[in-house]
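[1] starting from these lines, generate the structure:
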Amino acid sequence: MKDTFINTVKGAMRVGQTAAVLSKTGVNWLRGDRPPTPRLLRKTFEELGATYIKLGQFIASSPTFFPQDYVEEFQFCLDKTKSLPFSVMRKILVEELDRPLNEIYREIDPEPLASASIAQVHAAKLITGEDVVIKIQKPGVSNVLLTDLNFLYVSSRIIEYLAPKLSWTSLSGIVQEIQRTMMEECDFIKESNNLKEFKQFLLETDNHDAVVPKVYDHATTRRVLTMERFYGVPLTDLDTIRRYCSDPEKTLITAMNTWFASLTQCNFFHADVHAGNLMVLEDGRIGFIDFGIVGRIGKGTWTSVSDFISAVMVGDFEGMASAMVGIGVTDANVNIQNLANDIRSLYQRMDSMAPDYTVLEDSNKNEDEINNILMDMVKVGEQHGIHFPREFALLMKQFLYFDRYVHILAPELDMFVDNRLNMLH
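    Below is the predicted model of the structure:
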């Protein structure tokens, strides 16, 4: 009863904070501070904190749901925040693990390795000697997310009621999808289960060249995740990779085949394979880390995705068009030939762009190229009345990441025809 009362008070305070930020934005607008609407919204989101930063990232990665100018603007909505003092994070550790920390950890580095809107990560060593990283959820995050998302859901339903013509966008449905994905990210037990399931997938496929961190269950809860620490470099660090293994191209093929196999042989796929989440370890193995964001594709949709990939492999634009209709949702009578012609034109533009793949992974320019290509692909489909599920956008973004890695590590490799790549098996 006491906890319910406290959460209610905190929720009311959060609504008040949200109203204050929105009021300040409104006052500034009336005084003449009127940047373009997407930029105004992005800056407001950053002031509102964790929920809205994650919402901004959702917008940035969801060209199937949002207009292009908003998707482009929210590329700048970074999930990097100031770290909290370790004294604050230590209290959460003690509260969650419910025992003295010196019974679990021999030492914990008070300086975080990384800090994001939901959690920060600290290096540590268990009393049994293993090097680990501890992902600790920041205080109050879950309650803030729930309060904010409930507020957004109610607001979206009111908007749909007052403006019935907007109901086709299913604002409330989008908010529900955001709520589902964000709350999953806040549950580190789910992430630990994802890690274990992917490890089991690697065992069942007899894959000894890829690995995921071991989870230490005795030091893991819904808000704390203790994992094996990997030592290595991102997949784009070619010079160091050459010191770890003699054949960077083979290493990349291993990473790609592991991911491709997960599409059909695992219940989910890793939905954020940027170079920081794909490491080449000192022993040459590929390390997959950070399973907070995963994607799932239904069997029916996967058949069309498989057809789409097959069509891409042989340059069959009509086949790509037919598969896109199967993947998406449409009430329109799509002219396959016209759609195929537009896809062909898009491919010709992509070939002429010749992006600079030597730019580092964290470059805004390179990230923009990935998203621009993705948005162009989605735009072509939508021009023909096709609305794609977000899972398709997530899936295609991972393909674009891998295409980038090919240009860095194996420029002679053609990912769609090389028989060492098992894209559909």
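
[2] make it CA atoms for all contacts and neighbour counts henceforth
    OK.

[3] the helix or strand where residue 20 lies - contacts with which helices or strands?
    Taking DSSP states H and E as the criterion, residue 20 maps to helix 2-30. Secondary-structure packing of helix 2-30 (3 or more Cα pairs under 8 Å, 6 or more residues apart in numbering; DSSP states H and E): helix 37-48, helix 141-162.

[4] got the ones you listed as TSV, with mean neighbour count and distance to residue 117 columns?
    Output for these, formatted as TSV (neighbours: other Cα atoms under 10 Å; distance: least, Cα to Cα, whole Å):
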stretch	mean neighbour count	distance to residue 117
helix 37-48	18	10
helix 141-162	17	8
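
[5] now the second one, please; I'll put the structures next to each other:
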Amino acid sequence: MPTWLAFALLALTFAAVATWVSRRLLDTPVGWVRSLLISLVVFSLSIPLVLWMLEQSHVWTGGKFVVALPIAAVIVALVFGWVFAIVVVVIVVSEFLVPTRPLRNPILVIRDAIRRRDRARRYAQILVIASRHGIGLYQNRSRGYSDELPDALLGAINEAGVTFVKLGQVLSSREDVLPPQFIRALSTLQMDSTPIPWTEAESAIRHELKRPLDEVFASVDQTPMAAASVAQVHTATLLNGKRVVIKIQRPRARAQVTTDLDILERLAADAERRTEWARDYGARALAAEFARALREELDYRVEAANTEMLRGAIDRSKSPPLNIPTVYGDLSTSRMLVLERADGIPFSRLTPDALPPEAAHAVVDGVVDSVFEQIAVRGVFHADLHAGNLILAEDQTVTLIDFGAVGVLERSVRRLLAPLLVAIANDDDVSATDIVLLLCAPASGGSVEQTALQHDIGAILTRIANAQVGENVFSALIDVMRQHRLAVPPSLLLVFRTLISLEGSLRRLVPDYDMVGRGLSRAPHIALQLASPRVLALGLQAQSAIAAEQLRRLPRRIEAITQSLQDGTFQVRVRALESADDRRWVDSILGDVTATIVGVALVATGFFLAVSDVGPAMTDGVRVFSFLGSVLGLGGMLLLLRSLSGAFRRRAQ
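    A predicted model of the protein is given here:
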């Protein structure tokens, strides 16, 4: 057999065995290709060194073994064992520097490549828009920005499209995050947009209906009554003569939103890794919540469900009812909504002389009473009460539209919200402060100076009590919470923001309307509804049942404890290591620590034996103690490598 062929077969055999043993020893998903290549390279480079060592040990001379074959085989095995150890070291180092990644599904690879292309294209568009509006040029050394930056940001967001407009609208309600200048600028964001051509809208409607339009509608107005970045609305008449509106989603809106949300979530994650403020405010959680809400808003089935949920809450209300349009569920899909047309004039188009003063006050009082009851009693409320979403009919009733954003306030918060309203109405700063501290925890685990907080809240309540037209107490409370770094629950923040928006809408009809005063005057009525005899009786019944069940089980538990104490079998379980995963984690660490200690001991012992020059000789150049030291050192090295691999695995997890 030719020498080169024998060498190649030996190299391949060594590489295959070394790769298999390395993967088993390291217990990590190291790639076969990488391990084979490393084994072949190390083996090829180590052959001259191996031959030199065998010659120095007087085992191999002149191209042949000069000692007994068993002794030669043992020494050669030891030498190649050290070569194998070098292979494992190189594999571990390469795995640490460039971890092995599993082969991915080609379809997923192509899809991710398309997404990266879309993200890159969108990044470029956003950078061009930001540059066009001069964002980044408006700097101020004292504050970090100039007075022109909020307006520049507003223009850039309007041009960037639906996702960023929606994000701006959400951020306009986060007084705890942004300065007042930015809040005022973002509060003016609108979703108006250029409508898509009728041919494109008709094609989208027909696609959702799965049939021609004339099989469902007697007529459809080709000119949209409203157009936004996500959808546009057309008026229509059903075959039975009922007047409806069709809310159809723009065909390309969802794709753009998907790309933008991907970008926002990546930017939030990167910001949390790099900046402390992003970690303090939970940028990733905020981005994830915004993405979830916007994806739901793109699914009109969610909006239809929100509409019915709010209708149920209003039907059970004891305040003057607000009208909710009927949803035609059999004609609605995830991208199209067909609902009853609300006749009347939006509050955005009203003027102060639209109604006589008494009638105007009656209308806005009814809206406030209903909304406050929705929030504080029912816990379900329209969360986007800007002037365009309130419609005043000829009979002076009010209809709500656009239910993409509906807030849900849990009962535990509602139980505190009603007393907070009562405390504000009574100018009780002590109670109001206590309730605020129950509702809001200090941000980032800090502490709150309660005396200073009470002083600031008391100043607000005093101003509210003595002003002829009260300022918006909810906006003032948000400012105080922000100054004292209190983490406001998102649901409560949404309530405050909704009421702030509602006040602006109602003042279109009554310019000097005191919504806060009207709402606070209803606080005792709301508190009575929450504390009605029926509610108290049901709550008492539930708590009594729980207490009774606990009392029923108490004697048996006491008996079990006393019996175990008497038998000497009483045990205390540590929950920190209760799960199997926790125990395996501790076992792995203890095993690696033990292997490390033994490995270090073996390497140290092997070193001292290997350098010793005493003891019987195996060959002219190798003594038995030196040989045993090399064996012990090799075993210790392999143990250390396994411990190091375990540390790498835990780091990756």
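
[6] just send the helices and strands packed on helix 2-30 of the first structure back as TSV, with distance to residue 364 of the first structure too.
    Shown next, in TSV, are those (distance: least, Cα to Cα, whole Å):
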stretch	distance to residue 364 of the first structure
helix 37-48	16
helix 141-162	27
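
[7] contacts for the helix or strand where residue 359 of the second structure lies?
    Secondary structure from DSSP H and E places residue 359 of the second structure in helix 357-373. Residues outside helix 357-373 of the second structure that contact it (Cα atoms under 8 Å, 6 or more residues apart in numbering): 314, 317, 319-322, 381, 396-398, 506, 509-510, 515, 518-519, 522, 526.

[8] which of the residues in that helix are buried?
    Using 16 or more other Cα atoms under 10 Å as the test for burial, helix 357-373 of the second structure gives 360-361, 363-373.

[9] repeat for stretch 337-345 of the second structure
    Neighbour-count burial for stretch 337-345 of the second structure, counted by 16+ other Cα under 10 Å, picks out 337-342, 344-345.

[10] residue in the second structure paired with residue 340 of the first structure?
    Aligned by TM-score structural alignment, residue 340 of the first structure pairs with residue 454 of the second structure.

[11] its match reaches residue 428, doesn't it?
    No - using Cα atoms under 8 Å, residue 454 of the second structure makes no contact with residue 428, being 10.1 Å away.

[12] who's more crowded, the two?
    residue 454 (19 against 16; other Cα atoms under 10 Å).

[13] just to revisit the earlier point, in strands, which of the buried residues of stretch 337-345 of the second structure appear?
    Among these, DSSP state E puts 337-340, 345 in strands.

[14] any idea which of the helices and strands packed on helix 2-30 of the first structure gets closest to residue 13 of the first structure?
    Ranking those by distance to residue 13 of the first structure, with Cα to Cα as the measure, places helix 141-162 first at 9.8 Å.

[15] onto which residues of the second structure does the closest one map?
    The aligned range for helix 141-162 of the first structure is 253-274, by TM-score structural alignment.

[16] mean shift of the matching stretch relative to the first structure?
    Its matched residues in the first structure lie on average 1.7 Å from stretch 253-274 of the second structure after superposition (mean Cα distance after the TM-score superposition for the first structure).

[17] hang on, residue 115 of the first structure packs against residue 82?
    Yes - counting by Cα under 8 Å, residue 115 of the first structure does reach residue 82; the two are 6.6 Å apart.

[18] these two: which has the busier surroundings?
    The neighbour comparison of residue 115 of the first structure against residue 82 (other Cα under 10 Å) goes to residue 115, with 19 against 10.

[19] and the aligned residue in the second structure for that one, helix, strand or coil?
    Counting by TM-score structural alignment, residue 115 of the first structure lines up with residue 227 in the second structure. Secondary structure of residue 227 of the second structure, reduced to three states by DSSP: H, G, I helix; E, B strand; the rest coil: strand.

[20] can you verify my assumption that residue 227 of the second structure contacts residue 247?
    No - at 9.5 Å, residue 227 of the second structure and residue 247 do not qualify as touching, with contact defined as Cα under 8 Å.

[21] which neighbours do these two have in common?
    Joint contacts of residue 227 of the second structure and residue 247 (Cα under 8 Å, 6+ apart) are residue 233.

[22] against the first structure, where does the helix ranked longest in the second structure fall?
    Counting residues, the longest helix in the second structure under DSSP state H turns out to be helix 533-567. Aligned by TM-score structural alignment, helix 533-567 of the second structure falls on no residue of the first structure.

[23] gap between that helix and the chain center?
    Helix 533-567 of the second structure sits 39 Å away from the centroid of its parent chain (Cα atoms, centre = their mean, to the nearest Å).
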